[in-house]
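Novice: 3D, please:
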Amino acid sequence: MRTNSPESPNLRATLLLCCLAQFMVILDVSVVNVALPSIRSSLHFSEQDLQWVVNAYTVTFAGFLLLGGRAADLLGRRRVFVAGLTLFALASLAGGLADSKVLLIAARAVQGLGGAIVAPASLSILTTTFEEGPARNRAVGIWGAMGGAGGAAGVLLGGVLTDLLSWRWILFINVPIGLLAAILAQRYIVGSRAERSERSFDLAGAVTATLGLSVLVLGIVRTDVTGWGSVPTLALMAAGLVLLSAFVAIEGRFAQAPLMPLRIYASRTLRVSNLVVFLLGAATFAMWFFLSLYLQQVLGYSPLRAGLAFLPMTLSIVVASTLASRGVTRVGPKPLLVAGMGMLALGLFLFTFLSPHGSFLGDVLVPSLLSAVGMGLAFVPVVIAATSGVAPHEAGLASGLMNTFRLFGGALGLAALAAIATAHTNSDLRHAVGMHAALTSGFVVAFGIAAAFAATGALVAAVGLPPVSIRASRRRAIAAEGA
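Specialist: Prediction:
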């Protein structure tokens, strides 16, 4: 049953549980960044192997999102949501107890699978529980705030837990939260799924999509070790593209009940919003990564101090997302999305003035606040645009697509910018530039390109989002408020 009122106790509980789950799985994308040095010394990782603590999560998360979204539609959104939370919590426990590199990497991969199930299921639950209009906009806005804040909060929480307790607690903390959320979801979230006639499963599409996305992301995240032109990188990327091409062919010609009906891309709003969220992911994942490195490697911050430096950013994202969820019912998603991406671009551009002898107040605070407000203003309307007008039985699919584009953009953007930043740093070191100056030079170039990603997203939203969808959004909002 769906309602326009978010004030029902069950609806409040549903919203709280979905937002908590989204916050948790997005937080785990970045929570290990600050803890990597401690993990390396504890489990004797090499520099080359250490990347897999991050990449194992990203690869399975991105690779299984489409399948997770469709599974929520077909098998039942609450059932899949609970299963994903339970899997995520148990994998977190295994990771926290890991006494070897292999066990930790395997646990992170299973965490990513759990995240790929939870993320689209949580948004699908919201979009099928709240009617399109102000109620859904507020719900999705809060969900977007938690997802947007999760990335920044991951660095904050990772630093605090690593410094005060142990790196293992960045994983242990998920266990009680995930299991409690799974138990409460059984009580408060209403079960729903696609109609029986729409519940056929496209096995060939599921296999080719999951393998294609996983292999392609795997090729991208390995570039910082093997390089972009190496045989392993090119082979993985080629295999991923072949599998995804086969997936498109299967969906368009052979599947009777396709995993991703290509007709969903008939919506111009969906196409444009997914492109914008791809660019948003590319810009923001890079920002969290390089800012964390600048604080620790250049300014010499401890993990705790570096984590606390992200507190203003985290709070600003939450505040801006809350304002955006209210504003989108008045002006529609397009103006807020354009303004948010533009402000994010400005904040990232200001990071290009970082100095090897800088300070938090003089160099980091203002760009952080601008970037955070931009993220908060952008993420809410882009999620609403990516899921509006979608049939209820395809809500999980639309959510999976949006999250796939965001993570794929983040993986591709971070891999590309890491390679570029490393090349600039190494070039400066060969010319006898000091280590701090060389590192800052690489980070500055990366921030500049990330700013270009965000500016391109603002332009794409301004030009590509059809005005008719904005007017329709306003009419629906006004009609719902007057009902």
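Novice: please count neighbours and contacts with C-alpha atoms only from this point.
Specialist: Noted.
Novice: was I right to think L275 contacts F405?
Specialist: Yes: assessed by C-alpha atoms under 8 Å, L275 is found in contact with F405 at 7.3 Å.
Novice: from A458, how far off is L184?
Specialist: L184 sits 39 Å away from A458, going by C-alpha to C-alpha, to the nearest Å.
Novice: what about the two, which has more around it?
Specialist: Taking neighbours as other C-alpha atoms under 10 Å, L184 and A458 compare with A458 leading, 28 against 14.
Novice: I'd assumed V338 was in contact with the more buried one.
Specialist: Yes: counting by C-alpha under 8 Å, A458 does reach V338; the two are 4.7 Å apart.
Novice: now do the helix or strand L213 falls within: which elements does it pack against?
Specialist: Using DSSP states H and E, L213 falls within helix 203-221. Contact here means 3 or more C-alpha pairs under 8 Å, 6 or more residues apart in numbering; DSSP states H and E; on that basis helix 203-221 packs against helix 47-75, helix 231-249, helix 395-430.
Novice: measure how the first one sits relative to helix 203-221, angle-wise.
Specialist: Think helix 47-75. Taking axes from the mean of the first three to the mean of the last three C-alpha atoms, to 10 degrees, helix 47-75 and helix 203-221 form an angle of 160 degrees between their directions.
Novice: list the buried residues for helix 47-75?
Specialist: 50-74 (16 or more other C-alpha atoms under 10 Å).
Novice: helices or strands up against it?
Specialist: Checking 3+ C-alpha pairs under 8 Å, 6+ apart, helix 47-75 ends up next to helix 9-30, helix 36-43, helix 77-97, helix 101-129, helix 203-221, helix 395-430.
Novice: just the shortest one next, same as before
Specialist: For helix 231-249, the helices and strands in contact under the criterion 3+ C-alpha pairs under 8 Å, 6+ apart are helix 203-221, helix 223-226.
Novice: just how off-centre is that helix within its chain?
Specialist: Centroid separation for helix 231-249 versus its chain: 23 Å, with C-alpha atoms, centre = their mean, to the nearest Å.
Novice: now do the helix or strand just after that helix against helix 9-30, angle only.
Specialist: The helix or strand immediately downstream of helix 231-249 is helix 268-293, counting by DSSP H and E. Interaxial angle of helix 268-293 relative to helix 9-30 (the same axes, to 10 degrees): 50 degrees.
Novice: show me the helices in the stretch 301-450 of the chain, by range?
Specialist: Counting by DSSP state H, counting those that start in this stretch, the stretch 301-450 of the chain has these helices, from start to end: 303-309, 311-331, 333-350, 365-387, 395-430, 435-464.
Novice: next up, for comparison:
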Amino acid sequence: MSKNRKKGVALILLAVSQLILALDYTIVFVAVPSIGADLGFSANHLQWVISAYSLVFGGFLLIGGRLSDLLGRRRIFMIAIALFGVGSLLGGLANSQIMMITARGLQGLGGALLSPSTLSLIMSNFGEGAERNRAMGIWASMGGVGLSLGLLLGGGLTSFLGWEFTFFVNVPICLISLILAPLVLLENKTTSGPKRYDALGTISVTVGMILIVYYLIQSPVEGWLHIETLPFGLVGGILLILFVIIEKRTKEPLIPFRLFRNRNLIGAAIIAALFSASFGTLYYFLSLYTQEILHYSAIQSGLSFLPLTISAFIGGRLINKVLLNAGLAGTVAIGMVLGGIGFLVLTQLSEKGSALGIIPGTVIIGFGQALVFTTTFIAGSTGINSKEQGVASAIVSTGQQIGSAVGLAAIIAIVSYNLKSNLQLEKMNPGELNSAIHMSFIAASVITFLGVFITYSTLSRKMQ
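Specialist: Model prediction:
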């Protein structure tokens, strides 16, 4: 196999890995009611079909990044794909609630290892500059494709084959990836010096992150100061403070704190959080609009996201040109502004509208999504030593996970406060729900414009 063809197959492999991570985030949304009915989940426990994945994913990201740096990005990639595949297989075979939640946890663990190793492999397999930026653009655009494709695929598989196939669909992809990985991916790891593991730091940050993510997931349901949630947040915060103390005293820290002197990395993590808190909430609120107001089926609702998918893919292909002309900060700022404009356009949606009204706003958001998502990870890797790329990408991904958890809860709280209502959005009448969705889009737009300020305060103006 020629070098160029090998790189091409490697890019496809890494892009597909990003695709299944994004796909798995939304594909289960449509299947959850059927899973709940078949496995006997109560309304309160059903959310854990979603939350078990997010909890483990968010909790193990940092250790996943460190392991990929120390043990090798390709090796961790293969372990991650195997875990994800096993979790998917168990999910499809699940005949009990415990088995389903365990399967989702395994998928989350696979995702926590896969996310930083995949990005690090792009850094080590593609040369810095246009080649790497092109690879990053394709990799990132697969994230946007996966999010919207998941809703369509989830509806189709659940309707025609059963919810089990929303899990089984990942298994052949994982098997093919395991076969191709050693053939086309170059290994890259820290080879000099002793490989010491910061055990205390690892335990404190992992448990701390799990408790914090649990607090963020449960608080919107139980209450931010409720006795059943607040202790988890407090203990999680204490463990993270303990982690900082441990890291400052150990010779081989899990996260070298000098990384936090890199303004691009800090800016990228904050922007990733704001991105998820704004762009990431679109799928939830737009799905509510199409299914609860327009009364679309799951498949019709998924199809309404295709314009977004296409524009995100095209935006990913244009990333090199925009970066060359606008630089890091300029490219992210353009993407955030496009997102803000797109959300404002969507506030014109009517309760008697149609899918055609969705297209202008989602197309604009799709372009913005591609620019922000891709450039954020490029910025997070700028000026970082190659042996620490895994940890750096994990820091950015952690920001993304926290933004996702906090963003949706915060926007729903803002909407409820303004409507003077504690009603669940799904139980509102069409007029009330349409107003609530408009408010959510305004809140998301405000977050994107805040992102512009953060961008110019932290990121480099030019590519380095």
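Novice: quick one on the thing from earlier: tabulate the helices and strands packed on helix 47-75 of the first structure in TSV, adding columns for mean neighbour count and distance to A386 of the first structure.
Specialist: Formatted as TSV, these follow (neighbours: other C-alpha atoms under 10 Å; distance: least, C-alpha to C-alpha, whole Å):
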stretch	mean neighbour count	distance to A386 of the first structure
helix 9-30	22	17
helix 36-43	16	34
helix 77-97	24	19
helix 101-129	27	11
helix 203-221	23	20
helix 395-430	23	7
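Novice: kindly reformat these as TSV containing distance to P258 of the first structure.
Specialist: As requested, those are arranged in TSV below (distance: least, C-alpha to C-alpha, whole Å):
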stretch	distance to P258 of the first structure
helix 9-30	27
helix 36-43	41
helix 77-97	19
helix 101-129	18
helix 203-221	7
helix 395-430	11
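Novice: and the ones you listed: which comes nearest G281 of the first structure?
Specialist: Nearest to G281 of the first structure among these is helix 395-430 (4.4 Å), distances taken as C-alpha to C-alpha.
Novice: how far away from the center of its chain is that closest one?
Specialist: Offset of helix 395-430 of the first structure from its chain centre (C-alpha atoms, centre = their mean): 11 Å.
Novice: what is the orientation angle of it with helix 203-221?
Specialist: On the basis of the same axes, to 10 degrees, helix 395-430 of the first structure is oriented at 20 degrees to helix 203-221.
Novice: elements contacting helix 395-430 of the first structure?
Specialist: Helix 395-430 of the first structure sits against helix 47-75, helix 101-129, helix 203-221, helix 223-226, helix 268-293, helix 365-387, helix 435-464, with contacts defined as 3+ C-alpha pairs under 8 Å, 6+ apart.
Novice: which residue numbers in the second structure go with the third one?
Specialist: To tie it back to what came earlier, the one meant is helix 203-221 of the first structure. Using TM-score structural alignment, the residues of the second structure aligned to helix 203-221 of the first structure are 199-217.
Novice: cool, the second one as well?
Specialist: Residues 97-125 of the second structure are matched to helix 101-129 of the first structure when aligned by TM-score structural alignment.
Novice: that stretch vs the first structure, average offset?
Specialist: Averaged over the aligned pairs, stretch 97-125 of the second structure sits 0.9 Å from the first structure after superposition, using mean C-alpha distance after the TM-score superposition for the first structure.
Novice: for the aligned residue in the first structure for Q400 of the second structure, what are its contacts?
Specialist: Matched to the first structure by TM-score structural alignment, Q400 of the second structure sits across from R406. Each residue near R406 of the first structure by C-alpha atoms under 8 Å, 6 or more residues apart in numbering is listed here: N274, V277, F278, L279, L280, G281, A282.
Novice: out of those, who's nearest G227 of the first structure?
Specialist: Using C-alpha to C-alpha, A282 comes nearest to G227 of the first structure of the contacts of R406 of the first structure, at 18.8 Å.
Novice: neighbours around the alignment partner in the second structure of that closest one, how many?
Specialist: When the second structure is aligned by TM-score structural alignment, A282 of the first structure is paired with A277. Neighbours of A277 of the second structure under the rule other C-alpha under 10 Å: 27.
Novice: could you do E195 of the first structure as well?
Specialist: 11.
Novice: and for T158 of the second structure?
Specialist: T158 of the second structure - counted by other C-alpha under 10 Å - has 22 other residues nearby.
Novice: spit out the contact partners of it.
Specialist: Taking C-alpha under 8 Å, 6+ apart as the test, what T158 of the second structure contacts is V30, A31, S34, E164, F165, T166.
Novice: element containing it, please.
Specialist: helix 130-160.
Novice: how about that helix: buried residues?
Specialist: Neighbour count says helix 130-160 of the second structure has 132-159 buried, by 16+ other C-alpha under 10 Å.
Novice: over to stretch 219-236 of the second structure?
Specialist: Using 16+ other C-alpha under 10 Å as the test for burial, stretch 219-236 of the second structure gives S219, P220, T229, L230, F232, G233, G236.
Novice: mind checking how far the first one is from T118 of the second structure?
Specialist: Plainly put, S219 of the second structure is 32 Å away from T118 of the second structure if you go by C-alpha to C-alpha.
Novice: again with the fifth one
Specialist: In this structure, F232 of the second structure lies at 31 Å from T118 of the second structure, with C-alpha to C-alpha as the measure.
Novice: out of the helices and strands packed on helix 47-75 of the first structure, which gets nearest to I250 of the first structure?
Specialist: helix 203-221 (6.3 Å).
Novice: superposed on the second structure, what's the mean shift for that closest one?
Specialist: Mean for helix 203-221 of the first structure is 1.0 Å (mean C-alpha distance after the TM-score superposition for the first structure).
Novice: what inclination does that helix have with respect to helix 231-249?
Specialist: 150 degrees.
Novice: distance between helix 203-221 of the first structure and the chain's centre?
Specialist: Centre to centre, stretch against its chain (C-alpha atoms, centre = their mean), the figure for helix 203-221 of the first structure is 18 Å.
Novice: likewise for stretch 163-172 of the first structure?
Specialist: On C-alpha atoms, centre = their mean, the centre of stretch 163-172 of the first structure falls 22 Å from that of its chain.
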